[in-house]
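Student: sequence first, then the predicted structure, then my questions.
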Amino acid sequence: MALWGGRFKSGSSDMFKQVNDSLPFDHVMAVEDIFGSIIWSRALKNAGVLNEDEQSQIETVLGNLKTQAEEGNIDFSESPEEDIHSFVEAYLTKELGDLGRKLHTGRSRNDQVATDFRLWVRNHLGEIRQDCINLIGALLQCANRHESAVIPGYTHLQRAQPVYFAHWSLAYVEMLKRDLSRIDDLLARMNQCPLGSGALAGTTFAVDRQQIAESLGFSSPCLNSLDAVSDRDFVLEMLFVASTSMMHLSRMAEDLIFYNSGEAGFLQLGDDVTSGSSLMPQKKNPDALELMRGKCGRVFGHLQGLLVTMKGLPLAYNKDMQEDKEGAIDTANQWHICLCIAVEVLNSMSLNEEACRKAAQQGYANATELADYLVAKNIPFRTAHDIAGQAVVAAIEKGLALEDMEISDLQSIHKDIDSDVYECLQLESVLNKRDQLGGTSKQTVTKALYIELENWDALKRS
């Protein structure tokens, strides 16, 4: 029976139930709804609405139902109830009769769902936070395995300057650390409790909202009842944080797809994260990475959808807000899956260090070194840049690398180029001169990796 049926002479049409009922997706908040209901029953006891025996009976029944929900032993598909709140109350009333009908005293589904959803988002962010930490670990382990490997660095997808593969790995560690900080900021900002705000104007019963908040693990109650029941900032922010994190995963996926391609040939992905072609027997497709890249757009869509839904809503609650659930639930699932599969991809792949090094030596990636060499001889950088560019043109015409050019040919371009230039043009020299903080020298990368491994140990314990 609907919780609001007394005002109506007839029931809902099948079509209305199809568009209105949310139990098919909001049942995922069953544990949170039951937990909130237990705490509300205690608040009602303290306010004198329930006596101790009544509250004890309610909590016992709800506790049993919560255990079933945690164990996945509830079949929601056969229930006629419209949402998870109706389902829990119907169960309670079936077990306790009219006593079960007392639980909703002073409470609205508006503050109830706002509380449930904050609890659900908070719980899932905790899981995803751990997923991010696991992926950071996988990147660090990958960097550690290939600490001496060198790959070409790219701008505009053109070979630019060589970098250590560990430096590439640590770049994504930095992104994931920012994702973690955004998750932590969101968890702190959303940690206020709406319960006790009623439908929009508060409640007339003397419940202790501070105690309710603390019992549910919130830092404080929401301070305005209108805002408490209609705020979905926490969902939007979760979707934004997810979108940013998924964008980072998508960029990493794109890098690895390219590195895995026949054109680059820098690495091989494991059989467990790739698939074949139904027609071409030789194919080994990077489907896990392509799906990560594809799911990024899906998550972006959920963020945009809820922004558009919320932009024109007046205070306080409107049923449009029910549209916050499915996108957020799907986002949390896809985000979790992609973080986990990224770990499997990194653990499965093997790096062809010889091919990587060969590519890093091609494309005249040491041209900047020639310019810097000339700067050290008191030639203005812009002039040195032009001279190095002329040397690259001459090398291309001869089909040689810069370091393979005859000294006489280099000196014909500029007289100040001496034989000591060859040392500057070697790959290790190109890398290890970049020894300032954040650079790609062996020393700076090794130090950064060591620090991040220590930080990761601390993160695992946080």
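Tutor: Nice, thanks for sending it over. Residues are numbered from 1 along each chain as shown.
Student: hey, let's count contacts and neighbours off CA atoms from now on
Tutor: Noted.
Student: roughly how far is stretch 168-181 from the heart of the chain?
Tutor: Between the centre of stretch 168-181 and the centre of its chain there are 11 Å (CA atoms, centre = their mean, to the nearest Å).
Student: got the buried residues for that stretch?
Tutor: 168-170, 172-173, 175-176, 179-180 (16 or more other CA atoms under 10 Å).
Student: which elements pack onto the one helix or strand residue 137 maps to?
Tutor: Assigning secondary structure by DSSP states H and E places residue 137 in helix 109-145. With contacts defined as 3 or more CA pairs under 8 Å, 6 or more residues apart in numbering; DSSP states H and E, helix 109-145 has these neighbours: helix 30-46, helix 84-96, helix 165-189, helix 225-230, helix 233-260, helix 324-348, helix 442-461.
Student: okay, angle between the third one and helix 109-145 too, please.
Tutor: With axes from the mean of the first three to the mean of the last three CA atoms, to 10 degrees as the basis, helix 165-189 and helix 109-145 are set at 160 degrees to each other.
Student: I'd like the next helix or strand past helix 165-189.
Tutor: strand 192-193.
Student: and that next one, how far from the chain's centre?
Tutor: 23 Å.
Student: which strands and helices sit next to that strand?
Tutor: helix 209-215, strand 220-221.
Student: residues touching that strand, excluding its own?
Tutor: For strand 192-193, contacts defined as CA atoms under 8 Å, 6 or more residues apart in numbering pick out 115, 212-213, 216, 218-222, 228.
Student: taking those residues together, which two end up most distant?
Tutor: In the contacts of strand 192-193, the most distant members under the criterion CA to CA are 216 and 228, with 15.5 Å between them.
Student: which one's more surrounded, these two?
Tutor: For residue 216 versus residue 228, the count of surrounding residues by other CA atoms under 10 Å is larger for residue 228: 28 against 20.
Student: got another one to weigh against that:
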Amino acid sequence: MRWHTVYRRFVLGRHYRFAREALVPHFFDALTAYAMELSRLGIPRAEEAVAALRELRTLPLPSFTGEVEDVFFSIYAQLSEHWGEEVAGAIRRGLSRNDLDLTAFRAYLRDRVLALLGDFLRLREVLLRVAETHAGVPLVLRTHHRPAQPSTLDHYLLGVAALLERDFRRLRQALDTLDRCPLGASALAGNPYPVDRRRLAALLGFAGPVENTLDAVASGDYALELASALAGLGTSLSRFLTDLLALAERGAFVVGEGLAQGSSFMPQKRNPVVLEHARIYAGQLVGGMGTLASLNHNTPFTDLNDHSTGVLEPLTALLGSAEAALELTRVALEESQFEPALLLEELSPEVLASEAVDLLVRKGVPLAEAYRRVQGALPGVRPELLGVEREELIAWMSLEGFFARREVLGGVGPKARAEAMARAKKRLKEDRKALVALRARVRLARRLLAKGPEGFQAEEGEKATDQQGQVEGQEHQEEPRG
């Protein structure tokens, strides 16, 4: 068939190139797992197909020529040419591109999300390390863009860390939805051969199958959920980066030399551009949700390109933006420094005026009256207008006293901050351990595929022990990305 040049340019060629660059290993994994399952069922030539797929995947896939429409048919054509049509045809028994494509798509996205979660953990680790290094360093925080109350740098950063922890949980939840295998669903009604779909999912390192076979090929919510989690992450990072830019504006946060740029005209400029670029990437995450929602909106609940093939490029771009935002924010924290004196430049008696109200109330003055007295004593909170001794007021309104009185759960008191730091570190360790286990499961599945049908039973019996050993041996190690 000769495809129209416009269709080849904007659809077939573009999709083929993307699949050739990003999806080929996942197509071979899915086809190999499926051939192994057919071999277990005694389908003729299926075992030969397993061997043929293993050999073929070591060879480069041809570039797009227009002779075949997609990567699957390119693989099928080569199997037919070099191993014969019966071997090639064996892997198509009960297989549809519907379940095959969605399996490859989900496996690809799963691996990208696992890598991104590693980037996320590294940022959280750096955030806690910077907070611990600056424990007790005071600063003035704002509400409604005006100086409000004192806090400490570690208390502020622990608040950011808590927000990012929830974003991490949302991304993990999106992965839980994504981490399900469509293989064996066939076109939509289910496979005519008695394939074990749970076994297929295990062979490919998924947590399990997508249960309903129509849902397996028709749902696009896994993409929506992932885009939503990334949008939430982008929002949180953007808010943090906006704060850092505000601190950089007055010199309280000095960006490292390797992350700043000068001006082509003004020699005095040293611009904290790393924060701006990180915020650009964060903004792209927020905007991506609209694209994914549009691809799913008003589409019937059937297999369609809108919510299958159509989501891959936008999601790939979003995952790239998420990596950039996380990594740029991380290096900005690692390579820059806070200036303690400038963090406190907005400290004034007015910032501690609420403490004067509290002092009067503790002395028996009604709250409303105390509030009016302090307002009338501004600016400077003059003690003669409050009816208290100057020394007493100064001691009560000291930063040390302010912090010491706030030892509630999550407060800025020294003990409360130390306890919050310990809990945050514990949660980080638990999240790292869980990620190691997820990665171990995928690695084990790939080892099963490499060993073939003869090694599956023995390996499956050792699965739990092997995974636990990997978790225990690697939970403190930094795994390379991807």
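Tutor: Thanks, I have the structure now. Just so we're clear, the structure is a prediction, and the values are computed from it rather than from any experiment.
Student: got a TM-score for the two of them?
Tutor: Overlay of the two chains. TM-score (TM-score structural alignment, normalised by the length of structure 1): 0.87; 429 aligned residues with a CA RMSD of 2.2 Å.
Student: picking that back up, out of the helices and strands packed on strand 192-193 of structure 1, which is closest to residue 259 of structure 1?
Tutor: strand 220-221 (48.9 Å).
Student: want to throw the helices and strands packed on strand 192-193 of structure 1 into a markdown table with mean neighbour count and distance to residue 194 of structure 1?
Tutor: What follows is these, written out as a markdown table (neighbours: other CA atoms under 10 Å; distance: least, CA to CA, whole Å):
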| stretch | mean neighbour count | distance to residue 194 of structure 1 |
| --- | --- | --- |
| helix 209-215 | 18 | 8 |
| strand 220-221 | 20 | 6 |
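Student: reformat these as a markdown table; add distance to residue 242 of structure 1.
Tutor: Listed next are these as a markdown table, based on distance: least, CA to CA, whole Å:
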| stretch | distance to residue 242 of structure 1 |
| --- | --- |
| helix 209-215 | 26 |
| strand 220-221 | 25 |
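Student: about what we covered before: list just the nearest of the buried residues of stretch 168-181 of structure 1 to residue 63 of structure 1.
Tutor: For those, the nearest to residue 63 of structure 1 is residue 180 (33.4 Å; CA to CA).
Student: so what does the closest one match up with in structure 2?
Tutor: In structure 2, the residue matched to residue 180 of structure 1 (TM-score structural alignment) is residue 168.
Student: list the contacts for that match?
Tutor: Per CA under 8 Å, 6+ apart, neighbours of residue 168 of structure 2: 117, 120, 233.
Student: ok, and these in structure 1?
Tutor: For these, the contacts that are reproduced in structure 1, applying both residues aligned by TM-score structural alignment, their matches' CA atoms under 8 Å, are 117, 120.
Student: can you select the buried ones from the contacts of residue 168 of structure 2 in PyMOL?
Tutor: Buried residues among the contacts of residue 168 of structure 2 (16+ other CA under 10 Å), as a PyMOL selection:
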select buried, resi 117+120+233
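Student: quick one: which of the contacts of residue 168 of structure 2 is nearest residue 10 of structure 2?
Tutor: For those, the nearest to residue 10 of structure 2 is residue 233 (31.5 Å; CA to CA).
Student: which residue lines up with that closest one in structure 1?
Tutor: By TM-score structural alignment, residue 233 of structure 2 lines up with residue 245.
Student: tell me who's in contact with the aligned partner of residue 208 of structure 1 in structure 2.
Tutor: Using TM-score structural alignment, the partner of residue 208 of structure 1 in structure 2 is residue 196. Going by CA under 8 Å, 6+ apart, residue 196 of structure 2 touches 37, 184.
Student: again, but for residue 241 of structure 1
Tutor: By CA under 8 Å, 6+ apart, the neighbours of residue 241 of structure 1 are 179, 182-183.
Student: tabulate those (CSV), appending distance to residue 122 of structure 1.
Tutor: Output for these, formatted as CSV (distance: CA to CA, whole Å):
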residue, distance to residue 122 of structure 1
179, 15
182, 13
183, 10
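Student: distance of residue 335 of structure 1 relative to residue 243 of structure 1?
Tutor: Residue 335 of structure 1 sits 9 Å away from residue 243 of structure 1, taking CA to CA, to the nearest Å as the criterion.
Student: counting neighbours, what do you get for the corresponding residue of structure 1 for residue 43 of structure 2?
Tutor: Here residue 43 of structure 2 is matched to residue 49 in structure 1, going by TM-score structural alignment. A count of nearby residues for residue 49 of structure 1, using other CA under 10 Å, gives 20.
Student: so residue 49 of structure 1, which of the three states?
Tutor: Three-state call for residue 49 of structure 1 (DSSP: H, G, I helix; E, B strand; the rest coil): coil.
Student: can you tell me how far it is from residue 99 of structure 1?
Tutor: Taking CA to CA, one finds residue 49 of structure 1 at 11 Å from residue 99 of structure 1.
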